[in-house]
Structure formats: structure tokens, C-alpha cells
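*Asks:* Quick one, structure for this:
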Amino acid sequence: MLEERKNQKATRNLYTFLVSKMISSVGFGVFNFGISLYILSVTGSALSFATNIVFNVLPRALAAPLAGYVADRFSKKRVVVASMAGITVSVAALIVYTFMFGFSVSAIYTITAIFSTIGAFNGVAFSSALPNLVGKQRLQKAMSYNQVSYSIGSIGGPAIGGMMFGFVSMKVFLFAMMIAYFIALCLEATMDFALYETKVKVKKESVLTSMKEGLHYLSGKPLVKTLLMVTLCMNFFFSAVSVGLVFVLVQKLGVPSNQVGLIEGSGAVGMLVMSLYLSSRSDLRSPLYFAKKSAFTMCIIVACITLPLFFSLSSLHTFIFYMLLMVLFSAFGVLANTPIGIVIQNVIDDEYRGRVFGIIETLSVGMGPIGSVIFGALFDRMDAKVIFICTSLFLLLCITWLMRPSKIGYDHDEFIS
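*Replies:* Below you'll find the model as predicted:
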């Protein structure tokens, strides 16, 4: 009877998590789309737009290690609820500021930095709390639902934001986001974060000592270190796609801008479909073997980006080809990343999970911009065909070496025990 009640609570946590993440993802997608259009319409400057991206990425990367310490030191539920309340109050403060002084680019930069910082605490605490919320047996479904909410936000946010931008003011965008985050806050407050929690005695130690202990713990987990290296390699090399695809479409093939937008947006469809598939199927028996094969497929897809540069295709065929390619690329990205995330969640002890995920967040968030800068410079100086083919081969070799059978195990049972 007790176990049945526990399962019911876990199921309720699972679906509350899905709805909460979906609402906040769509709300942020609407806001982010409106902010992007506002900056470009007011300043007409790509540099101003890029500056906002820096304010969105850098504070999150810097705050993540501290967020990990806080998630391990205090109640994860309090951290999640307090951070979501902080985001909601920040939006309300921006609304008040807008009514008093008007909307400005400097205000956007400030609120973006605040969201990014507080978002690090919310994201790290939520990630480290997932096994406590739903149990290890439901991790695949929970992480798939997280991808589903992100995909719906990526699709629905710009779609709703695009419809709203021409008809309503930025104040309405802010109200929409505040309401979305307030609803998410109310939902998260009802979740039982201690359902599968392992009670541990929290040691009284300084922030710096605690962070060092987290690094020491991570150094003693060779499997986690290997999977982290795989993730960082994928984030770095696949940034060639985010930078180079638009360059190839616009500069090399002359694809119209409206088609470029559809091609880029089709990736979210692939993520959504594959996330729904993973959420509905049974647990993967060999998650790391599955992730390895999916990553190999992504490498092949990266190489295939060059095909229209070798063979002449009609504009329609080029459009269809790249749409299908991006659907597959994003779909296999889910198949590669989700199993790796599940294994990491399972093998890390509860008392260190926040700090480990804080480290992962910092490294993962930071690797994307570094890769974008490097590949951006390369695409200005080298043939795009060479870059994509070399990227595919280098990553293939990295994954083959890092995920060789002698380095990591492929058995499912060892990761859920």
C-alpha cells in the first residue's frame, strides 16, 4: 500500500514536472522572441543582439558552480521554488520599471543577466532533484519530458511571439512571461522533492571547500568524467552546425531567409518526436551503446550537409533535403544525450549531485560559445566542405576512443542499481 502511494506521488510529480517545464519554456520562448525583435528593431545592430546573448550565457556559466553548492547544501525544493519566485518577481519589477521609465536596451541586458543567474540555480537544483522526484526507474521518461517541454517552447514560443509582436506592446510580452512563470511556480511548489531522497548529513564547510570536494568526488568517478568529455566534445564540434549551416544556406546556396528559418526550426520538430518516443518506450537496456550509435549517426549527418555543395540540386530539393537533415540531426541528438544524462543521474550520489551538475552546466554552457567563435573564424577562412567533413571525422574518432568498450560498460543494470 505504501509503495503504491509512493508510485502515485511519483507519477503526479512526473506530470507536474512536464506541465511546469512546458509552461515556463513557452513563456520564455515568447519573451525571448519578443526581446530579439525589439533589440533589432530599436538598434538595428547585430552587435547589440549578440551582446544580449552574452548576458544570457555568461552569468549562467559563472553561477552554476555556486548553484550546485546551494542545491547540495539546502533543500532542493526551496532552491527551485525560491529561484522561480525570484524570476517571477524580476519580471514584475521590470514591468514596474517600464511603466515608470519606459523600455530600454540597458533594462533588457540587466533582466537577461538576472534571469541567467537565477536560472542557473533553478536548472541545477531541478536537474539534481530529478531522481528524488520520480525515482531512478522513471528517469528516462522524466528526461524525455524535459526535452518535450523544451521542444514545444522552441516551436510554440516563436510562433506565439510572432503573432503577438505585431499587435501588442512589450509590456504584454512581459505580463505573459510573468503569468507563465507564476503558474510554473505554483506547480513546482506542489511537488514532493523528498519522495526518493536519500537522507545525508550535511557537513558544515565553506563554499570553496564544498566546491573542491565536489571536484574531488568527480575526479573519482571515471565513468562520469568520460561521459562529460563526450558531451563537451559533442557540444564543441556540433557548434559547427549552428554556425556553418546558416552560412552555407545563405552564402553558398542562396536559400531565401524564410526557408532558412523553417530549416532551422525543423530541428525542434525532430526533438519533439524523438522525445515523445523515448518517453513512451521501456528503459533502454544498453543506454551508452545506444548513445554511441546515435552520436555516430549525427557525425554522418554533419558530413551529409556538404552534399548539395558537391551535387547541384533544385531549390525545392535543397530545401527539403536540409529540412529532413535537421529533423534527423536533432532527433538523434536526443537519442545521444538523453541516455548519457540518465547514466550520469544514476551513478552520482545524492549528496554530490548538485555540485556535479553545477560543474557540468558551467562546462557545457561555456563550450558552445567557444566553439561558435572558433568555427565562425574557420568558416571565414576555409572551405565549408572541408570544415564539415573534418568535424565529422574528428568527432567520430573522439567518440570511438572515449566510448570504447574497455573504457565504459554498456550494461543497463549496473547504472540503476
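
*Asks:* When you work out contacts or count neighbours from here on, use the C-alpha atoms and nothing else.
*Replies:* Will do.

*Asks:* and the residue nearest the centre of the chain, what helix or strand is that in?
*Replies:* By CA atoms, centre = their mean, the chain has its centre lying nearest to Tyr150, at 7.6 Å. Following DSSP states H and E, one finds Tyr150 within helix 139-165.

*Asks:* Val124 too?
*Replies:* Going by DSSP H and E, Val124 is in helix 105-134.

*Asks:* now for that helix, which elements pack on it?
*Replies:* helix 2-43, helix 46-73, helix 76-101, helix 139-165, helix 315-347, helix 353-381 (3 or more CA pairs under 8 Å, 6 or more residues apart in numbering; DSSP states H and E).

*Asks:* I'd like these as CSV, with distance to Glu414 appended.
*Replies:* Output for the helices and strands packed on helix 105-134, formatted as CSV (distance: least, CA to CA, whole Å):
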stretch, distance to Glu414
helix 2-43, 23
helix 46-73, 25
helix 76-101, 26
helix 139-165, 15
helix 315-347, 9
helix 353-381, 18
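
*Asks:* Of those helices, which is nearest Val207?
*Replies:* If you check each of the helices and strands packed on helix 105-134 against Val207 by CA to CA, helix 46-73 wins as the nearest, at 6.9 Å.

*Asks:* That closest one to helix 2-43, inter-axis angle?
*Replies:* Calculated by axes from the mean of the first three to the mean of the last three CA atoms, to 10 degrees, helix 46-73 forms an angle of 160 degrees with helix 2-43.

*Asks:* hmm, back to that, would you indicate which residues of the next helix or strand after the helix holding Tyr150 are buried?
*Replies:* Next helix or strand after helix 139-165 toward the C-terminus (DSSP H and E): helix 170-189. For helix 170-189, burial by neighbour count (16 or more other CA atoms under 10 Å) applies to 170-171, 173-185, 187-189.

*Asks:* I'd like the structure of this one too, to check against the first:
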Amino acid sequence: MNKNELNLVTSKFTSGFGVTIFNTTINLYILTVYNSGEILGKVMAIAGISSVISSLLGGYLSDYYNKKSLLKFLDISSLILCLIAIPLSYTNNLMVILVLVFLLNMNNNFSSPVFKSLIPDIVTKDKIPRFNSRLATINELNKIGTPIVATYFFSRQIIDIQEVLFINAITYLLSYIYVNKVDIIDKNLAHFRKVSFFQSYKSSYSYIHKNHLLAYLVYTGFFSNIFLGGFNLILPLYATEVLGNNELYGIFLSFEAVGVLLGVFSSNLIKLDEKLISERILLLISGFLLIIPSIWVSKYSIILVCFILNFSLGRYNIALQNYIQINVEKGYLGKVFAVIFTLSALSGPLGSVVFGYITNIFLKDIFIIISIGIILINLIWILWVIKERYNEKKHIDN
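*Replies:* Modelled structure (predicted):
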């Protein structure tokens, strides 16, 4: 990894470190101060709404404005927001907290499509897969270690929300410094005529549908996340109501995180499939394994499924990002990522609502429904790509 790439990774890690600390402790802070699951639900809903709005806006602006300048602006605005919020947080005013959560999550989700669309301007095409793999590995290590440290210090009152906001502000400052050091290697970037927000996404929708594989990637991602949302919902219910042990839920989440981390790390050692067939086969196998908890009611069956499913997802997400960054035109790159982020933000809660209703009817057998959904979605993709390859070969032979 050269100095330019290292600056980009360091910028992402530092800001992500601050965001993870904030998102972890804000939930504990709300439960400590307000002692209300309802208020926590409102905060999570606010965060979800902001992610939808900001992802679309970030995708639109990243295709028409300087991406590096956008990231620098987001870092500075987030830094100022954190500093302003420090004295206001002493009031324990709920409206202050809601606005703070909305704006910080908006800035964070705004930067996601901008950052991902910037990578091809910084990293040469042949190095994108390895760069994405290393970046994802670092991000997953952050997700595993940072919440544990943040929870430990906050629970023991070593830090409070004011210290968390100050730490967050420092990480945004560091992110700004490292983004500022990044040099754009692609000096001959195409300039696209600026159009309105709605016209822009209308053209992007048409662009996605012209590429059948890309369209199917986007839509299968949406439906897959609905079933994965159901899986995430069922984990705490299975731990408490079926196995009767609340602490098992934390263990399940730990094995999910380790699975993702090892899946991402394995992409450095085992080459990813450009058409994602190998990664889809892994998800297909994971789909079949999801049947096991319905047959074998045990914490070990859930641990096995959590690990293998998330190992497969870790590899798949890297392969998906590689495919988009290499195959999508730069004029559409930010908006395509924004569409994916937006659909993901919508599908997770939708899956929770749908499967939340189903769990009221039957609980243990819900794994079979999730299993069938994951199997069908990935099986269709595998057959689709095999058919495309057969048609290409037939065309060449003729």
C-alpha cells in the first residue's frame, strides 16, 4: 500500500473510529438518562431516516463535484457540530440529542458513496480488489474492538457523552488532515453535465437497467437484506425465548463479527470471482445451513450459522464493491452506490417488520423461510451468470 492509499485508509479509519464510539455510547447514554426503549427506538429511526436522505444526496453530489473537497467539508462540518454539541449535551435535552444523531449520521452516510466513488480516482484499477479487502479488514477490526472499549469506559463512568463528542471531534480533524494529503492520480476525469437531482437518478435508474447483471445485483441485494434483516431480528429472540439465555445474544454477535473479519481477510488469500459466482455459492451453502437451527435447537447451531453466513457476506460485499468500481462508469458511480446504500437502509427495517410479525405465529421454523429466500436469490444469480457465459461462448463460436 503506497503513501497515497495509506492516507485514504487512515482518513476512513479515524472518522469511522469516532463514529463507532459515538453510535455505541449514545445508545447506552439514552438508556441511562431516559431509561426508555421507546426513546431509543426513536433515535434509531432518526438515524435510519438520515441515512436514506444523505446516501441519495451524497451519491448525486459525488458525481458532479470534487469528491476530495466534499469529504473535507463533511469532516470539518462534523468537527464543528461535535464541538457545539458538547456544552448543549449537559442539558440532557432530548431534542438536542435527536438533532445531533440525525446530523452526525447524515454526514457519515453522506460520505459513504462519496468515499467509495473516490477510490477509483486514487487507486489503479488492477489494485482496487486488494485495496478494498485491506480497507474492509481494518473497518471490521474497528467494529469488533471499538464497541468493547467504548462500552467498558462508558459503563465505568471513565468517559461521558461530552468526552465521546470531543473524541469524535478529534477523529474528524485527523480524517480531514489525511484526506487533505491525498493526491488524485486520475487527472483526466470525465466532466458530466450537471442535471437536477431527480433527472440524475432517473438516468442512473436507466443506466442500471441497461446492464442486466448490475440491475440484478442491486435488486437481489435489496431482497437479500430483507431476509438478513429477519435473521438479525431472530437472533435475540432465539437466545432469550428458545434457549433461555440473554448472554448468548452477545456471543452470537461476536461470531458474526469474527466471521465477517475472516471472510474479508480471506479475500487477500483466495481470489474473488469477478462475476461473484464463488461468493454466491458460499451464500447458497449458508442458506442451506440456515435450516439447521430449526432441526437442531442449540447454541452451537446458531454459532455455526452466524459464523459461516457472515464469512460468506464478508467475501461477497468486497466482491460486490470491486465489481461496481471496476465496471460502472465514473459518471454514475456515486449514484449507483447511493442506490445500493438506500435500498439497504430500507430493506433491513422492512425485514424486521415482516419477520417480526411472522415470529408472533411461529418462531423456530422461521429459519426455514429465511433459508428458502437466501437459497432462491443466490441460485437464480448463479444460473443467470452461467447462462450469460454460455451465450457469450456460443456467440464467439459462431
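
*Asks:* closest one to Asn122 of structure 1 among the helices and strands packed on helix 105-134 of structure 1?
*Replies:* helix 76-101 (4.9 Å).

*Asks:* Can you give the distance from that closest one to the centre of its chain?
*Replies:* Distance of helix 76-101 of structure 1 from its chain centroid, counting by CA atoms, centre = their mean, to the nearest Å, is 22 Å.

*Asks:* what helices or strands is it leaning on?
*Replies:* Using 3+ CA pairs under 8 Å, 6+ apart, helix 76-101 of structure 1 is in contact with helix 105-134, helix 170-189.

*Asks:* would you list the ones you listed in a markdown table and tack on distance to Gly44 of structure 1?
*Replies:* Formatted as a markdown table, these follow (distance: least, CA to CA, whole Å):
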| stretch | distance to Gly44 of structure 1 |
| --- | --- |
| helix 105-134 | 12 |
| helix 170-189 | 17 |
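
*Asks:* Just to confirm, what residue in structure 2 is aligned with Ile340 of structure 1?
*Replies:* Superposed on structure 2 with TM-score structural alignment, Ile340 of structure 1 falls opposite Leu320.

*Asks:* residues contacting that match?
*Replies:* For Leu320 of structure 2, the contacting residues are Leu276, by CA atoms under 8 Å, 6 or more residues apart in numbering.

*Asks:* Then Phe238 of structure 1?
*Replies:* Contacts of Phe238 of structure 1 (CA under 8 Å, 6+ apart): Thr391.

*Asks:* Show me what it aligns to in structure 2.
*Replies:* Per TM-score structural alignment, Phe238 of structure 1 is aligned with Leu228.

*Asks:* Could you check how far its match is from Ile374 of structure 2?
*Replies:* 8 Å (CA to CA, to the nearest Å).

*Asks:* Next: Ser267 of structure 2.
*Replies:* Distance of Ser267 of structure 2 to Ile374 of structure 2, computed by CA to CA: 22 Å.

*Asks:* do Ala190 of structure 2 as well
*Replies:* 39 Å.

*Asks:* of the two, who's got more company?
*Replies:* Ile374 (26 against 11; other CA atoms under 10 Å).

*Asks:* helix/strand/coil for that one?
*Replies:* When classified by DSSP: H, G, I helix; E, B strand; the rest coil, Ile374 of structure 2 comes out as helix.

*Asks:* close enough to count as contact, it and Leu284?
*Replies:* Yes: using CA atoms under 8 Å, Ile374 of structure 2 is in contact with Leu284, at 6.7 Å.

*Asks:* Quick check, Phe332 of structure 1 in contact with Ser294.
*Replies:* Yes: Phe332 of structure 1 is in contact with Ser294 according to CA under 8 Å; the separation is 5.5 Å.

*Asks:* give me every residue that touches the alignment partner in structure 1 of Ala169 of structure 2.
*Replies:* Correspondence of Ala169 of structure 2 to structure 1, assessed by TM-score structural alignment: Met178. Counting by CA under 8 Å, 6+ apart, Met178 of structure 1 touches 88, 91-92.

*Asks:* before we move on, what about Ile84 of structure 2?
*Replies:* With CA under 8 Å, 6+ apart as the criterion, no residue contacts Ile84 of structure 2.

*Asks:* Map it across to structure 1 for me.
*Replies:* So, by TM-score structural alignment, Ile84 of structure 2 is matched to Ala93.

*Asks:* How far off centre is stretch 102-121 of structure 2?
*Replies:* 11 Å.

*Asks:* Tell me roughly how far it lies from structure 1 on average.
*Replies:* Superposed on structure 1, stretch 102-121 of structure 2 shows a mean distance of 1.3 Å to its aligned residues (mean CA distance after the TM-score superposition for structure 1).

*Asks:* and that stretch, which stretch of structure 1?
*Replies:* With TM-score structural alignment as the criterion, stretch 102-121 of structure 2 aligns to 113-132.

*Asks:* What are the buried residues along stretch 15-32 of structure 2?
*Replies:* For stretch 15-32 of structure 2, by 16+ other CA under 10 Å, it's 15-30.

*Asks:* Nearest to Phe73 of structure 2 among these?
*Replies:* Among the buried residues of stretch 15-32 of structure 2, Ser15 lies closest to Phe73 of structure 2 (CA to CA), at 13.1 Å.

*Asks:* Report the contact partners of the equivalent of the closest one over in structure 1.
*Replies:* Under the alignment (TM-score structural alignment), Ser15 of structure 2 maps onto Ser24 of structure 1. Taking CA under 8 Å, 6+ apart, we find Ser24 of structure 1 in contact with 177, 180-181, 184.
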